[in-house]
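> Build me a structure from this.
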Amino acid sequence: MFEHDPTDPHEVGLDADRLAAVPAFFKENYLDTGKLPCMATLISRNGEVALEDYSGTTHLGEGDPIGPDTIFRIYSMTKPLTSLAAMILFEEGKLRLEHEVARYIPEFADVKVFDGGTREGYTVRDPDRPMRVLDLFTHTSGLTYGFMMQNEVDALYRKEKIGRPDETLQQMAKRLAGLPLLCSPGEEWWYSHSIDVLGAIVEIVSGMELDEFFRQRITGPLGMVDTEFWVPEEKLPRLMACYEKHAITGEVKLADPAGAESKLYAKRPTLLNGGGGLVSTVRDYHRFALMLLRGGTLDGARIISPKTWEFMRQNHLPNGETMRSMGRSMFSEVMSPGVGFGLGGSVVTDVVASQQPGSESTFSWGGLASTFFWVDPEEEIIGVQMTQMMPSSAYPMRVQFQQLAYAAVDW
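Sure thing, here's the model as predicted:
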């Protein structure tokens, strides 16, 4: 939805040659070596797009060239949208961060904490305090993910098939309430189904299913025309293939085919996964990020207040802790030192500790298939990067993307 070609980088204080080195780096080190099928890159400053590049193809080593209309699975980059949806309701006085989750989902009133044993037989105890809405935003709820392979609770999630495709978001949330927590709420940071439960609360409070809420309150007003929980038939040819790299052997295999052969995105799902279910394009997601940078408004569409956005990008972890100091999870989309967690994404709290240039209060998050975005309010820089390789920890692309981008700053 860009009306003009990218602006002259110098006009927004960026060096053109250094900016061009960003996609060149990924082409040389990842595409030409066969590690990735493609890379889509967008960098803007002061709201002006200074770099937009599409390199590679829709299949590894073959297929059609990618472009602005290529649709990517963005997985956990869904989380900032679900968090924003909850904050829209917060602005309307319909929920509070200190409210107990059980206020909206009564099943959570009786939630217990794992206290020993195995998934086949275990003991539980009462939590030290109730789970609150803020705990869901910040992944300090005590919930986890079944794919972690770290403990008996995530093994129990796998046994109970949490996240199965035949249940609704609210049904999944209620089943989660019947399983033990890893820890008492507020004690530890665990990447988790927390945002799925938050999405269920959005549905309950608004009276709308999550996809409809997104369309009416976020993606529709922002003109994010290709951001959905599935790909309509007429758009399926634009959905590229997704790959997976084995953590031990390094073998790469096809995880989900492109286009109409996709087994996951060709029809509307029953489970509207608020923590990881959306597909999108680089331009669509840039519009979302640009709305945040501009304080909650874009092209006349007011989504949230500037003060709400300012509040969201503060570190909301207790006692000023970081994800690294509070986290017990072996996997996270962002886990650099000097980074806390806001309402829906990571927040830089200490630039020096993060070990690369940047700004405090920079807000970012990524997705399982190696998609990523950040918003730097101080420098007014947005970066969006998309490819399709799982897991996102396969290669250090995110820190490389940011260090190359900041190297292009002239003034």
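> When you work out contacts or count neighbours from here on, use the C-alpha atoms and nothing else.
Noted.
> chain center to the helix or strand harbouring residue 308, what's the gap?
For residue 308, the host element (DSSP states H and E) is helix 306-312. Relative to its parent chain, helix 306-312 has a centroid offset of 18 Å by CA atoms, centre = their mean, to the nearest Å.
> What count of nearby residues applies to residue 55?
The number of residues packed around residue 55, counting by other CA atoms under 10 Å, is 19.
> Can you verify my assumption that residue 360 contacts residue 347?
Yes. Using CA atoms under 8 Å, residue 360 is in contact with residue 347, at 7.4 Å.
> more neighbours, these two?
Neighbours were counted for residue 360 and for residue 347 using other CA under 10 Å; residue 347 has more, 30 against 18.
> Show the residue spans covered by the helices in the stretch 251-400 of the chain.
Remark: helices assigned in the stretch 251-400 of the chain by DSSP state H, counting those that start in this stretch are 282-293, 306-312, 323-326, 351-354, 397-406.
> Need the winner for burial among these.
helix 282-293 (a mean of 23; mean count of other CA atoms under 10 Å).
> Against which helices or strands is that helix packed?
For helix 282-293, the packing partners by 3 or more CA pairs under 8 Å, 6 or more residues apart in numbering; DSSP states H and E come out as strand 38-45, helix 220-222, strand 297-298, strand 371-376, strand 381-386.
> and this one, so I can compare the two:
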Amino acid sequence: MKKLLTFLLLAGITFQTNAQQQLKPAASVSAAGFSPERLKRLDSFFNEAIKNGYAPNAVTFIARNGQIVHHKAYGFSNIEKRIPAKTTDIFRIASQTKLITTIAMMMLYEQGKFFLDDPIAKYLPEFKDIQVLVSYDKTTGKIETRAPKTPPTIRHLLSHSAGIGYGTELDSQLFGGSMTYLSSLDAITTEEIVKKVAKRPLSHDPGAQFTYGYNTDVAGRIVEVLSGKSLNDFFQDRIFTPLGMQDTWFYLPPSKADRLVELYAKPTMESPITLHASESNRKFPIAGKQTLYLGGAGLVSTAADYAKVCQLILNGGEFNHVRLLSRKTVALMGRNQIGESEVWDRHDKFGLGLQIITENSRYGDQASVGSLTWGGAYCSEYTIDPEEKLIMLVFTNVSPYAYYGEFVRKFRILAYQALE
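As a prediction, this is how the structure comes out:
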């Protein structure tokens, strides 16, 4: 444990000092440190998954030292129309949005706009009287709350330890139904969502444990308040344009709409792949009122575009000859922020916007200790391995997805086993 804690405290020192400014195809797979023969196992895995009805499609992206060694598409972006998948396909990335919102927050942090331990209420007054849930009687509807031992802070938001979860039993009583957390075709805003979050009691005292939820959506609203811009405009002006990310959006321009993959569902391994039942989740990037900029779930992107964000982190805050964050800030993002708590049953830690693979990980498989990862509800995931100077991403769009864990972890296992 002492060894692990020491490593986590020093996390960031292995980030690249000679930043790769562009991601380019490797001169040869072997020169980049991969076995060409072993990489073919990825082809076998995805082709079999699609043949057996486990996945509709997949797009991969693996790069080491900025050299792309595997960027392929498998299956069909639209099964019904038999449209072959392409590496340029655009996917809903859901919670992979959270890292980009965290980057935006840390850019403002570096401008001296806030301290990590500032209470949320300093910037969003609606959180001033936030309470902690003590009990809830579903029969009578009686809710008992108390004041938190400490107010929720920005650090709590970015590490998912504020006590702000996703759908709770109270939502129907408080708001007449469940709250939006992935998408909407209606004319609602992040500000409206966040004000509802502020009316719900916290599930526990801030800092007590890891609880995944609306935290980063609240952080996205803070970005808007501190910058005076919508989250969409901040992302486009301060992150996407400088990094050369032309395919990452909240809502797609009409010229890119036909590149959006279809969204499917596979709730059990025995279930066939079918169209997703939610029109909102299927169509939000290209339809509806398009007013909701969810910092925790709202973006769409390509594997190659999002790889630029991963390379930025691997580079210690710089990419495309642009420095968005200092290397010390990126190192801070990769340090444990949740104490003795762990990310679900994974035996991993969480930093600021990033899951940290530990030596006791039950999720990271061969990933080096200190590697950083996260994914999205529609099934997409990235891993950033500073020790191997490696980034890897795999995208598909299925939700609910019984094959999710096997899909993303077997991809990572097969990528690592190909390293020479």
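> Any idea what the TM-score is?
TM-score for the superposed chains, counting by TM-score structural alignment, normalised by the length of the first structure: 0.89, backed by 392 aligned residues with a CA RMSD of 2.5 Å.
> for the helices and strands packed on helix 282-293 of the first structure, which one sits closest to residue 172 of the first structure?
strand 371-376 (25.6 Å; CA to CA).
> That closest one vs the second structure, average offset?
Comparison of strand 371-376 of the first structure with the second structure after fitting gives an average deviation of 0.5 Å (mean CA distance after the TM-score superposition for the first structure).
> Provide the aligned range in the second structure for that strand.
Aligning strand 371-376 of the first structure against the second structure (TM-score structural alignment) gives residues 380-385.
> which residues of the stretch 151-300 of the second structure fall in helices?
Using DSSP H, counting those that start in this stretch, helices in the stretch 151-300 of the second structure cover 154-158, 171-175, 190-199, 215-227, 231-234, 241-243, 279-283.
> so where in the first structure does the shortest one end up aligned?
Here helix 241-243 of the second structure aligns to the first structure at residues 220-222, judged by TM-score structural alignment.
> Report the mean deviation for the matching stretch after fitting onto the second structure.
Averaged out, stretch 220-222 of the first structure is 0.7 Å away (mean CA distance after the TM-score superposition for the first structure).
> List of residues touching that stretch?
214, 215, 287, 288, 291, 298, 299, 301 (CA atoms under 8 Å, 6 or more residues apart in numbering).
> okay if I get these as TSV plus distance to residue 264 of the first structure?
Shown next, in TSV, are those (distance: CA to CA, whole Å):
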residue	distance to residue 264 of the first structure
214	20
215	20
287	25
288	24
291	29
298	31
299	33
301	32
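> gap between the spatially most central residue of the second structure and residue 66 of the second structure?
Residue closest to the mean C-alpha point of the second structure, counted by CA atoms, centre = their mean, is residue 96 at 2.1 Å. As judged by CA to CA, to the nearest Å, residue 96 of the second structure and residue 66 of the second structure stand 21 Å apart.
> Need the counterpart of residue 73 of the second structure in the first structure.
So residue 73 of the second structure corresponds to residue 54, using TM-score structural alignment.
> residue contacts, the closest residue in space to that match that isn't next to it in sequence?
In space, and not counting its chain neighbours, residue 54 of the first structure is closest to residue 40: 4.5 Å by CA to CA, 6 or more residues apart in numbering. Shown in contact with residue 40 of the first structure (CA under 8 Å, 6+ apart): 52, 53, 54, 55, 66, 67, 282, 385, 386, 387.
> Just send those residues back as JSON lines, with distance to residue 101 of the first structure too.
Converted to JSON lines, those look like this (distance: CA to CA, whole Å):
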{"residue": "52", "distance to residue 101 of the first structure": "42"}
{"residue": "53", "distance to residue 101 of the first structure": "43"}
{"residue": "54", "distance to residue 101 of the first structure": "43"}
{"residue": "55", "distance to residue 101 of the first structure": "44"}
{"residue": "66", "distance to residue 101 of the first structure": "42"}
{"residue": "67", "distance to residue 101 of the first structure": "42"}
{"residue": "282", "distance to residue 101 of the first structure": "34"}
{"residue": "385", "distance to residue 101 of the first structure": "34"}
{"residue": "386", "distance to residue 101 of the first structure": "34"}
{"residue": "387", "distance to residue 101 of the first structure": "35"}
